[in-house]
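> This is the structure alone, sequence omitted:
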């Protein structure tokens, strides 16, 4: 992690050296007091690691790359290094250890829970496309980092010889494997490697007497930080400084980010896999197949917008072109996520009824200065449920014909594959042709038993998801039932209103008490709500988080009434776009696509020419001052 933090420190130094800033406490979100400053001075790199530099907020400015001033009342919230808010207070054991059962004993093995309550298999969904999977995964790295993967998937060993849990290291939370495990009983593997996420306590920012809180290195917003970076210094590094463009190079006829990231740890140079793309967030951007493919599309979309704006407004300089292209790109991303993807996940009527989306063409001014920007712990953990609709196999298509498959988990940290053998185009058409896995109680076998590929002897994403809930200190499921308007259970039979009886029987055998049941375990087995693909508790968590993003973000694309807001005309143009248009404009070789691309091809959602896919008319951003200047030049 040392290299990563050299980059962070350099970014903070660059900001401090070039502009007057005010130091805010990263965790508490308040200006640094003299006592707090003196305390941080006693910690190695305490000022870098535990503070957020904030330039004074201005009424006339737009969205900052570093996330500060997203809500001027809480100027440091929305930046990197700020904590994830909680719907309910943390629940840990003594000294921030994992929460024990009600009787003080350890909670059941999450591997045992997962294999008892969920199956393994390949079942394709009848409606949703793989594109929905990839874009949903991309949405996560846009607002929470996955740096902790380096901590345990690559660098640590919390299971000695895959048999003995390493209990001496407080960073370790190994997952016990039962002797009669249905898949591993003959392997000799008796535990799975896992470490805790990094917290403010790890860096000395907080004492262990306070609840452990996750340390987040990206802006906790829907702001395309994967493309643009999380600091002003980083954003300057990836710009072309001409025409508003992001720096690029050509790989054949493919436009890709310039520079080289060091994070493609599984590239195979012997097979000529040497490309590793220098996105704004060059770690998360190169991490997973879904992230490096989606990041590429939105990277190209920025440059497409900048070039088109330059043609419309020849008097604009580099900065104005860059800022406007970025603003449009982020607005498109937020619109696609809220109005196209989320309604497919939770149901259009549910999204409308909850206030997540609105049936209006104009501005929706629901910004609330009292809301602090962030992403809820419960959202970050709970939405891991979507691993159920991720396939471990990527089918490759060329000219509409299946030509083979790739194993998804083996392509983690391996974006160099995009440059070879037409793979980017083949994977793009995979998102068009291949259905997602079915939304059910079943995991793809690779995800359930070898999520880290050859890097670990055995690894189970479902068991990890449940353990991450404990690592985050999430209270039991029963407390979230109360939060979400359901009756708290006194007996296991009281769960029948949300969980099928056969699953409740297993829960009663695995847990000693209803107040022991983990939130994530319950999310994995709840029945789906009418019209959606999620259970009632996850629906509640998702809507809480999406409402927070809307209301806490002054610059959310639908908000109006401030200088940097979209005009009514511009907002209407944003609402003309869709993910199919992004594919048409930026996907390699895409000339035809289904109009509703998050859904699979069907007789009612069949291929149409890209010419028939609606998009933004950028004339809504025409600057009439440029036209007057051009007329004046012609007269001369």
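That came in fine, so what should we check first? Bear in mind the structure is a predicted one, so any value in this text is a computation, not a measurement.

> okay, CA-based contacts and neighbour counts for the rest of this
OK.

> Check the offset of stretch 77-88 from the chain's centre.
Relative to the centre of its chain, stretch 77-88 is centred 14 Å away, using C-alpha atoms, centre = their mean, to the nearest Å.

> what about versus this one:
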């Protein structure tokens, strides 16, 4: 019994210490308004200085034709307009809170959340002064006109009950709790020496080199689907997701340049280059620059003010709805800037300097920082002049010339519809023509995605089970995009991209004047469309040439791994490394947890992983790097799975993709099949929507495949004059009376 009393005494002493420490933590000083205001002013000054420095540096390098690949990625993912305001407010608040915490003394250093030491009342004042409160304020739907007929550009008030569901500039949703290194905001792997489940996380570039790497010449072509399927996947993604980066290129605390330093300091999360890297050589001390995604207002350690979520959340700058926002934009200011308001015809702006054999080109971007013009000097094309980037609803319009071609196609279709509707209803003003054409365009994509695109991706069996039947609108469904969908699952098509952009002549043969080019020579090259025979040759290449087939031993080729946005000798980016690093940045849980989420088996050892992957060699290599299946990054784990029957993704990504599209459809009050959105006759017309017909109507191509994504020989293509035109007659206002 003699050891009992000392134990009791020790327990009482530890309890005393705990209560003492807890009392210190629970003490929340009454901050004066003056202290809070000074902290917010200091935060604003530092954030604004970093923003301005970053903006000037990027513009300066671009204007000097000295843009780095990281500049391109930064500019492409920059928050703009309303999104930039939201991101700036979040940065103001986070920095102000950090300044106050730092000033409150060492006895608070062990606290985790801001509310451990700052009262919720004071946090609310900080939120008000920083602008975060306004960013999270629910909009009023009462003053929005035609809310039952047309979508808002931002997606607000689609859901009358939960007015922000699916709207732009809200946090990505979480289907599983995030796994951050510090439980709040630091990425998985922020400290490379910190073990996860007893194992060190592998360097993402090492994983890319050893598991994902494929030479351009070693790829396998898809025997069933064409390259259009791949680019259309990118087109859809740009309608649904854009996670903005932090706008700064140097850290807030110590002004470290994210592009030149390997230090990990917010928002810099650089990708180390392993020794003996095949591109960078032995013992490289370089890093691939990587910028963290911007935090959403009211997340991180300030979330108690809003919804009680105290972990870092990332934003989606786009609406979650299939609404053609890559054509029209997701913020009102941009949507208006894309319209041709010089006439009352409901048209979108077109290029006023060049045309494509009499057809319209996209307008040029009004932005000062123009990375597109830099490409001409590098490619040594003597007859090509420097031209600006194109301007469209999505900032990524110029990312590659194939994507640019789709943007051009659908710009033309909007204007074609507006002209046709004006002939049917001469009394309609420009606003009505614009909104009706935009509404039809959104319905086009809803039909094409569900009827033609999703079955080849998730497989006809899974599609038939989960997506084939429309159950009707459900206001309790949140259509918002999930973090795992945006960051992992819907990046499946990165492994279906060919290392070439194919360009074919009218006979569907290689064009001797403008031949097929390597992919890295097609990044940000609008001048190729203008000076190299327009978009038709590229579209023919998409229709005829096969997609790359993702196989377990031929994942991503070197055009994307070693030459992404390669303009000069500066370090090009690696898309595989970026994808894995982004998942860690967002705190996305590992592979096994997502398998459990989807009701699939959760492999815990080599034998079980071998069974899931049906590949012992790949299972062993993954475990050599990760140690446990639990730590496998979900993007890599999902891409490593064998395809579901008839599909182009494995069971995990098929589950995540179908779940997300169910929510997008069922949570959309203005879905094309929802009664009252369109008339019955209009719905019957929309059912016959044809991507083949859209190509016929807006290009010089005269023969097309009826199945737009199936690989087939041009000899089997159908003449455009045999494909029925889209029937617009149900949109004539006296249509019913005439019938």
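Cool, the structure landed. Computed from a predicted structure; not experimentally measured.

> Grab the nearest non-local neighbour of the residue nearest the centre of structure 1.
A centroid search over structure 1 (C-alpha atoms, centre = their mean) returns residue 140, at 0.8 Å, as the residue closest to the centre. Nearest non-adjacent residue to residue 140 of structure 1, counting by C-alpha to C-alpha, 6 or more residues apart in numbering: residue 380, 7.7 Å away.

> Show the residue spans covered by the strands in the stretch 151-300 of structure 1.
Taking DSSP state E, counting those that start in this stretch, the strands of the stretch 151-300 of structure 1 run over residues 159-160, 164-165, 175-176, 191-192, 248-251, 254-257.

> would residue 70 of structure 2 count as being in a strand?
No - the assignment for residue 70 of structure 2, made by DSSP: H, G, I helix; E, B strand; the rest coil, is helix rather than a strand.

> ok, now how distant is it from residue 61 of structure 2?
In this view, residue 70 of structure 2 and residue 61 of structure 2 are 11 Å apart by C-alpha to C-alpha, to the nearest Å.

> which of the two has more neighbours?
With neighbours defined as other C-alpha atoms under 10 Å, residue 70 of structure 2 and residue 61 compare such that residue 70 has more, 24 against 15.

> Run through the residues that contact that one.
Contacts for residue 70 of structure 2 (C-alpha atoms under 8 Å, 6 or more residues apart in numbering) come out as 259, 289, 290, 572, 573.

> Which stretches in structure 2 count as strands?
In structure 2, the strands defined using DSSP state E lie at 170-171, 195-196, 199-200, 213-214, 220-226, 271-272, 287-288, 315-316, 500-501, 517-518, 546-549, 556-557, 703-704, 718-719.

> Using TSV, please lay out the ones you listed together with distance to residue 462 of structure 2 and mean neighbour count.
Output for those, formatted as TSV (distance: least, C-alpha to C-alpha, whole Å; neighbours: other C-alpha atoms under 10 Å):
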stretch	distance to residue 462 of structure 2	mean neighbour count
strand 170-171	29	24
strand 195-196	34	14
strand 199-200	35	16
strand 213-214	30	20
strand 220-226	18	18
strand 271-272	37	20
strand 287-288	39	22
strand 315-316	27	26
strand 500-501	32	20
strand 517-518	35	14
strand 546-549	20	26
strand 556-557	26	28
strand 703-704	29	23
strand 718-719	30	14
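
> Can I get these in CSV including distance to residue 640 of structure 2?
Conversion of the strands of structure 2 to CSV gives the following (distance: least, C-alpha to C-alpha, whole Å):
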stretch, distance to residue 640 of structure 2
strand 170-171, 28
strand 195-196, 21
strand 199-200, 21
strand 213-214, 13
strand 220-226, 16
strand 271-272, 22
strand 287-288, 24
strand 315-316, 27
strand 500-501, 23
strand 517-518, 26
strand 546-549, 13
strand 556-557, 12
strand 703-704, 34
strand 718-719, 37
